[in-house]
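Chemist: Fold the stuff below for me.
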Amino acid sequence: MTPHIVVLGSTNMDLVAYVERAPRRGETVTGRAFRTFPGGKGANQAVAAARAGATVSMIGAVGTDGFGGRLRAALEHSGVDTDLLRTVEGASGTAHIVVDDEGGNAIVVVPGANAALTGLTHGDEALITCADLLLLQLETPLDGVLAAARYARDHGVRTVLTPAPAQSLPPELLDAVDLLVANEHEAAALTGATDPRTAAHKLLDQVPDVVVTLGAEGCLYATRGAEPVTVPAPRVTAVDTTGAGDTFVGALAAALGEGRPLPSALAWASSAAALSVGRPGAAASMPYRTEIDAEAEARA
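Modeler: So this is what the prediction gives:
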């Protein structure tokens, strides 16, 4: 059965400059290229999950500027349902990204229309009720994220949270989350522990399942009552790591929605992320299911 995933989150236009190295404070460097890509953590995860084979619906907001229509069209082109994607007066969200020659990036996000996502409509609630899984991030107001998590918990819908950008989270939000997927920096920010295993152990006090992504080293999976497990990542040459984490989460959601055990789902999602870092852009780099299956099979 094809899982139905609902994503509540941001939609941004990514404005990407490619440079040999990122500028230091007060420094100007010359870039070699500039491109625009539809993005935003919410939209990225929605596209990744749809390309990975899930039925996906997006709850979010775009502006009335020129970017708004492009963002909506990009989601629809990837098969994401946008019936509940609001259009609000003003600018759409933007992300200003510098990508260096090693594939690393630095990002400034300007929320724009995403700031309007402060709560749920009746339509949003009905959509979440019918979902197999809800994906959440933190690029939209915390009030809306908390409302969605609580509603999903009260209606038995599995909830996955990416705590990015990292910030202090209220206990009532973590209490409503089934799986937390954080990178090393986010896990450290939430717990004060720089060691991923220590951070994961602390997070298990509030969340039943935790994944800490480790970049090229793969990810660490921890669940209550068991020893943490490291799932290695495929070795690849990175072109652009923008959106790799969202690719991982979207593919993971699709796999979990199909009923795969978490360790198997993590390995499959790692194959998706490995494919994405070999291509430029965020949503533009995300692989389709047939590509992920082929990559996972090749590395099995």
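Chemist: When you work out contacts or count neighbours from here on, use the C-alpha atoms and nothing else.
Modeler: OK.
Chemist: What is the neighbour count of the residue nearest to N105 when sequence neighbours are not counted?
Modeler: Leaving aside its sequence neighbours, N105 sits nearest to V99 (CA to CA, 6 or more residues apart in numbering; 4.4 Å). Using other CA atoms under 10 Å, the number of residues around V99 comes to 24.
Chemist: quick one: V99 from L214, how far?
Modeler: With the distance defined as CA to CA, to the nearest Å, V99 ends up 19 Å from L214.
Chemist: now do D65
Modeler: As for D65, its distance to L214 is 37 Å (criterion: CA to CA).
Chemist: out of those two, which sits in the busier spot?
Modeler: Using other CA under 10 Å as the criterion, D65 and L214 rank with L214 on top: 18 against 14.
Chemist: What is the neighbour count of D205?
Modeler: Applying other CA under 10 Å, we find 12 residues neighbouring D205.
Chemist: quick one: what helix or strand has it in it?
Modeler: Using DSSP states H and E, D205 falls within no helix or strand.
Chemist: check contacts around the nearest residue to A164 once chain neighbours are set aside.
Modeler: With CA to CA, 6+ apart as the criterion, A164 has its nearest non-adjacent residue at 5.2 Å, and that residue is L138. Neighbouring residues of L138 by CA atoms under 8 Å, 6 or more residues apart in numbering: 9, 145, 162-166.
Chemist: Also this sequence, please, to line up against the first:
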Amino acid sequence: MTDNIQVTIVGSSNVDITALMNRLPGPGETVLADSYQLSPGGKGANQALAAQLAGARTEFIGAVGEDSHAKIALGQLEEAGVKLDRVSTSRQPTGVAIIQVDSGAENSIAVVSGANSTVTAEVVNAAGTLHGIVVLQGEIPASGIKTAMDLATDKVVLNLAPVIELDRDYLLKANPLVVNEHEAALILQQLDGSETMSTEAEPVIAEKLMAHGLASLVITLGANGCLVVEQGTEMQQLSAVKVKALDTTGAGDAFTGAVAARLAHGDTLAQAADFAGKFAALTVQAHGAQASYPRSLDAL
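Modeler: Predicted structure coming up:
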């Protein structure tokens, strides 16, 4: 039974441990923090929540540990109705991001992949058929990404963040590839086999990526909106919604999840990206990642 799943996210889930302090410690120094908080994160889980809240029946496939953090990592997804039946339990601990934030919003982050490192080809293959549009990121092993692409029967949305080494043939299976400007330049460097990263303007990088044979591409540009291009069509630059941003954590994941949701509903890529930009704009007006995602689409 597929439960009419429209979007399947294969990816990472974390617990973010955030310590708030006046200043960041130097090497070997101890600084007393003012407070800390535990919150769900991980690019895969963030995107799954966004896709569900953006109106698509969504499944998340990943891994958590046999620990108390697992419930935190999956809590908001469960609450929103994301299907979690095929999340595996690993002997590795649930992934954790250890974040220090000072009074000026400067931060330092250490990520422990934990159970996310077990989402390999074997685990993804054991999950079986992947339903609907499949969304992938760079926070699980490359073997898991490639197997998910092989099992996909619909479009594959690839948000290769962070940028990891991926075979050319698999990079070109993305439809669309959704990345920011820095990630786009790194992926072009991979495809070109170059020793240096391009510093050319984003439209030029987009044209060069498409020349390698990508079916479609979205490059997010923060406050400058995004570039959208498909084979055989002219490039479009979509404007961003002008808002006062308080916290951009998880905004890119919100965008990617919303793009997948709208593609599942039959939108064109430009229509999906336009919707996703408005969806992501709502998230930056509140603190946190998943906690900032809109529970109602009335404001869109």
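Chemist: TM-score for these two?
Modeler: Remark: TM-score between the superposed chains equals 0.87 [TM-score structural alignment, normalised by the length of structure 1]; 286 aligned residues with a CA RMSD of 2.3 Å.
Chemist: what's the distance between A48 of structure 2 and A273 of structure 2?
Modeler: Relative to A273 of structure 2, A48 of structure 2 is positioned 17 Å away (CA to CA).
Chemist: Between these two, tell me which one has more neighbours.
Modeler: Comparing A48 of structure 2 with A273 by other CA under 10 Å, the one with more neighbours is A48, at 36 against 27.
Chemist: which residues does the counterpart of A95 of structure 1 in structure 2 contact?
Modeler: Aligning on TM-score structural alignment places A95 of structure 1 opposite A97 in structure 2. A97 of structure 2 sits next to 14-17, 109-112 when contact means CA under 8 Å, 6+ apart.
Chemist: And stretch 100-113 of structure 2, what's buried?
Modeler: For stretch 100-113 of structure 2, burial by neighbour count (16 or more other CA atoms under 10 Å) applies to 100-102, 107, 112-113.
Chemist: Stretch 46-58 of structure 1: end-to-end distance?
Modeler: Stretch 46-58 of structure 1 end-to-end distance (CA to CA) = 7 Å.
Chemist: Next: stretch 66-85 of structure 2.
Modeler: End-to-end distance of stretch 66-85 of structure 2 (CA to CA): 16 Å.
Chemist: Tell me the one of the buried residues of stretch 100-113 of structure 2 nearest I5 of structure 2?
Modeler: Nearest to I5 of structure 2 out of these is S113 (CA to CA; 27.2 Å).
Chemist: quick one: the helices in structure 1?
Modeler: In chain order, structure 1 shows helices spanning 41-51, 66-77, 122-129, 142-154, 171-175, 184-191, 196-203, 244-257, 262-277, 289-298, with DSSP state H as the criterion.
Chemist: Ok, which of the ones you listed comes nearest A33 of structure 1?
Modeler: Of the helices of structure 1, nearest to A33 of structure 1 by CA to CA is helix 262-277, at 17.8 Å.
Chemist: By how much does the closest one deviate from structure 2 on average?
Modeler: Its aligned residues in structure 2 lie a mean 1.0 Å from helix 262-277 of structure 1 after superposition (mean CA distance after the TM-score superposition for structure 1).
Chemist: Over in structure 2, find the residue span that helix aligns onto.
Modeler: Counting by TM-score structural alignment, helix 262-277 of structure 1 pairs with residues 269-284 of structure 2.
Chemist: Can you give the contact residues for the matching stretch?
Modeler: 54, 218, 225-226, 228, 236, 238, 240-252, 254-263, 289, 292-294, 300.
Chemist: From the contacts of A97 of structure 2, which land in strands?
Modeler: Taking DSSP state E, the ones among these that sit in strands are 14-17, 109-112.
Chemist: could those be laid out in TSV, adding distance to G213 of structure 2?
Modeler: Formatted as TSV, the ones in strands among the contacts of A97 of structure 2 follow (distance: CA to CA, whole Å):
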residue	distance to G213 of structure 2
N14	34
V15	37
D16	37
I17	40
I109	35
A110	35
V111	33
V112	35
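Chemist: Count the residues that sit near V6 of structure 1.
Modeler: Neighbour number of V6 of structure 1 under other CA under 10 Å is 28.
Chemist: can you tell me how far it sits from T129 of structure 1?
Modeler: 10 Å.
Chemist: How about A265 of structure 1?
Modeler: Taking CA to CA, one finds A265 of structure 1 at 24 Å from T129 of structure 1.
Chemist: Next: T213 of structure 1.
Modeler: 29 Å.
Chemist: Same drill for these two, tell me which one is more crowded.
Modeler: T213 (25 against 19).
Chemist: Stretch 84-92 of structure 2: which residues count as buried?
Modeler: 86-90, 92.
Chemist: Would you check the span in structure 1 matched by stretch 10-18 of structure 2?
Modeler: Taking TM-score structural alignment as the measure, structure 1 aligns residues 8-16 with stretch 10-18 of structure 2.
Chemist: my bad, should have said stretch 218-227 of structure 2
Modeler: Counting by TM-score structural alignment, stretch 218-227 of structure 2 falls onto residues 211-220 of structure 1.
Chemist: tell me which residues in that stretch are buried?
Modeler: Neighbour-count burial for stretch 211-220 of structure 1 flags 211-215, 218-220 (criterion: 16+ other CA under 10 Å).
Chemist: Alignment lookup: L38 of structure 2 to structure 1.
Modeler: By TM-score structural alignment, L38 of structure 2 lines up with T36.
Chemist: Let me know how buried the residue lying closest to that match once chain neighbours are set aside is, in neighbour terms.
Modeler: Leaving aside its sequence neighbours, T36 of structure 1 sits nearest to L15 (CA to CA, 6+ apart; 4.7 Å). Other residues near L15 of structure 1 number 19, with proximity taken as other CA under 10 Å.
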